[in-house]
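# here is a sequence with its predicted model. Questions after.
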Amino acid sequence: MPHFKDVIAATLPKGIVLPPAFAQAIDWLEAAGYVFEDKYVALTPPDKSRSIILQFEPVSQGHVAAWLGTDDPAFTNRLAPIIRTGGDGSYAALWRADDGTLSIVHMGSGSGSIMMQTLVENPVDMLRLMAIGYSELCWPENFSITPAEEHAELVAAIGIENAPVYRAPNEFRRFVEKTFAVSVPQRAIDITGNVMEMDDPFQRWLQTVQEG
């Protein structure tokens, strides 16, 4: 049976390769037993009560084409959504820029999250962002509060009785910090900055796709 990183790598479009840092993370998560039905790999044990939705998944090129509004490979081959960021169907994706460099961008579902721009410039920063412990990463308005504060606000807003206890991905955080010799902050904004206020190359590229 192939390793899950190979399952994901096999779905990447031509011209995009799985970053070594992502491969290491997926290997670690797989070894920890966090693969669910060979469909995705989670940051915590994949049970029904888990509070963190973030997960690595194979790429669906059909989803890419539908999201971009075109099946032209000149566009679809530059985008590879491999990290689910929200229950609304949002993803973080590898994006190949005009000069061939890869960054990690956010593909908001449109029906929920409308964040459609660069999240981070490199894979290690994406792993740091994931390791902070947000239940979802599709809501930039929550990037200035901690995951625990986000969870408490959500529980209070929807009035859930006996809501699942928030479970931070502490083991994954330790793996990221030790493996890549980095620190993981308490809030996403310390990595991303105010993403919704930035002049963004991914947004400019999306404009060319629409004009296309």
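The structure has been received and is ready for your questions.
# all contacts plus neighbour counts: C-alpha atoms, from now on.
Noted.
# show me the strands in the chain, by range?
Secondary structure of the chain by DSSP state E: the strands cover 35-36, 40-42, 55-56, 79-84, 91-96, 102-107, 118-120.
# so what touches the third one?
Right, the one you point to is strand 55-56. When contacts are taken as C-alpha atoms under 8 Å, 6 or more residues apart in numbering, the neighbours of strand 55-56 outside the stretch itself are Ile26, Tyr40, Val41, Ala42, Leu43, Ile82, Ile83, Arg84, Thr85.
# what of the last one?
Here strand 118-120 makes contact (C-alpha under 8 Å, 6+ apart) with Ala92, Ser103, Ile104, Val105, His106, Met126, Ile191, Thr192, Val195, Asp200, Pro201, Phe202.
# one more to weigh against that first structure:
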Amino acid sequence: MNSTYSPVAELNLLNELQDRLGFENYAEGFGLTDYGDISGLVAGWSKDPEFTDRLIPFAQANGSGSFYALWRFDDRTDPATLPVVVFGDEGGQHVVARHVRELFQLLGFDSEINVDWDDAYFYREEDEPYSDGHDEYVAWLDENFGLTVAEDPAAVLAAAQAELGQRFTSWTEPFLS
């Protein structure tokens, strides 16, 4: 296993899959990037170390510049259990998954996330083709975690928002203008 990508075993497994299938070739618009690179946070949100120290960017969320990060909102030791948040290329920041494996289920929907100030959502046309590596990704998700694709991404996003959305919004307010 390529343990050099990150301290998150689940992300290391995904990195191995990405090395085989290619960036954006298993989930539309998605690709693992430099783990912990805060340059996007600093450029678009806040330079405050109290902000950047609690966020761990790790992936491109869509083809237009949005990105995913883990949010260290407490002192848990397993980073795979941290909530996943998205920062939109045109603004907006939202909790999208309660943990990494839930994000993996969303990625299986194989659609770029749309992010704006008020909302984050996935949308896919019925006849829209899947990414070239979609089937292999779905098999990987089942083989490694016993998980299936999120058939209703809106429900997954709603559950994450209900549990952590207000807490995340309240936490970010002092740092963002």
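Noted; the coordinates are in hand. Please read all numbers here as calculations on a predicted model, not as lab measurements.
# just give the TM-score of the two.
In this superposition the chains share a TM-score of 0.77, using TM-score structural alignment, normalised by the length of structure 2; 166 aligned residues with a C-alpha RMSD of 2.9 Å.
# sorry, back to before: so can I have TSV of the strands of structure 1 showing distance to Tyr134 of structure 1?
Putting the strands of structure 1 into TSV (distance: least, C-alpha to C-alpha, whole Å) gives the following:
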stretch	distance to Tyr134 of structure 1
strand 35-36	19
strand 40-42	13
strand 55-56	12
strand 79-84	12
strand 91-96	14
strand 102-107	15
strand 118-120	14
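# distance of Ser170 of structure 2 relative to Glu50 of structure 2?
Spatial separation of Ser170 of structure 2 from Glu50 of structure 2 under the definition C-alpha to C-alpha, to the nearest Å is 14 Å.
# same question for His99 of structure 2.
Remark: distance between His99 of structure 2 and Glu50 of structure 2 (C-alpha to C-alpha) = 22 Å.
# quick one, which of these two is more surrounded?
Using other C-alpha atoms under 10 Å as the criterion, His99 of structure 2 and Glu50 rank with His99 on top: 18 against 10.
# hmm, Leu82 and the more buried one touching each other?
Yes. In terms of C-alpha atoms under 8 Å, His99 of structure 2 counts as a neighbour of Leu82; the distance is 5.1 Å.
# from Ala9 of structure 2, how far off is the residue lying farthest from the centre of structure 2?
Distance from the C-alpha centroid of structure 2 peaks at Asp127, with 24.8 Å (C-alpha atoms, centre = their mean). Look at Asp127 of structure 2 and Ala9 of structure 2: by C-alpha to C-alpha, they are 34 Å apart.
# equivalent analysis for Glu90 of structure 2, please.
With the distance defined as C-alpha to C-alpha, Glu90 of structure 2 ends up 31 Å from Ala9 of structure 2.
# and those two? which has more neighbours close in?
Under the criterion of other C-alpha under 10 Å, the comparison of Glu90 of structure 2 against Ala9 puts Ala9 first, with 16 against 13.
# can you tell me what the more buried one aligns to in structure 1?
Residue correspondence, TM-score structural alignment: Ala9 of structure 2 in this structure matches Pro20 in structure 1.
# do the same with Gln166 of structure 2
Counting by TM-score structural alignment, Gln166 of structure 2 corresponds to Asp200 in structure 1.
# so who does its match touch?
Residues counted as contacts of Asp200 of structure 1 (C-alpha under 8 Å, 6+ apart) are Gln117, Thr118.
# could you check how far it is from Ala74 of structure 1?
Relative to Ala74 of structure 1, and taking C-alpha to C-alpha, Asp200 of structure 1 is found at 20 Å.
# so Leu127 of structure 1 touches Val176, yeah?
Yes. Under the criterion of C-alpha under 8 Å, Leu127 of structure 1 lies in contact with Val176, with a separation of 6.8 Å.
# the more surrounded of these two?
Set Leu127 of structure 1 next to Val176 and count neighbours by other C-alpha under 10 Å: Val176 wins out with 24 against 21.
# mind checking how far the aligned residue in structure 2 for that one is from Ser131 of structure 2?
In structure 2, the residue paired with Val176 of structure 1 is Leu141, using TM-score structural alignment. In this structure, Leu141 of structure 2 and Ser131 of structure 2 are 15 Å apart, going by C-alpha to C-alpha.
# check Asn114 of structure 2 too.
17 Å.
# go on, Ala159 of structure 2?
When distances are taken as C-alpha to C-alpha, Ala159 of structure 2 and Ser131 of structure 2 turn out to be 26 Å apart.
# got it, and Trp45 of structure 2?
Using C-alpha to C-alpha, we find Trp45 of structure 2 at a distance of 31 Å from Ser131 of structure 2.
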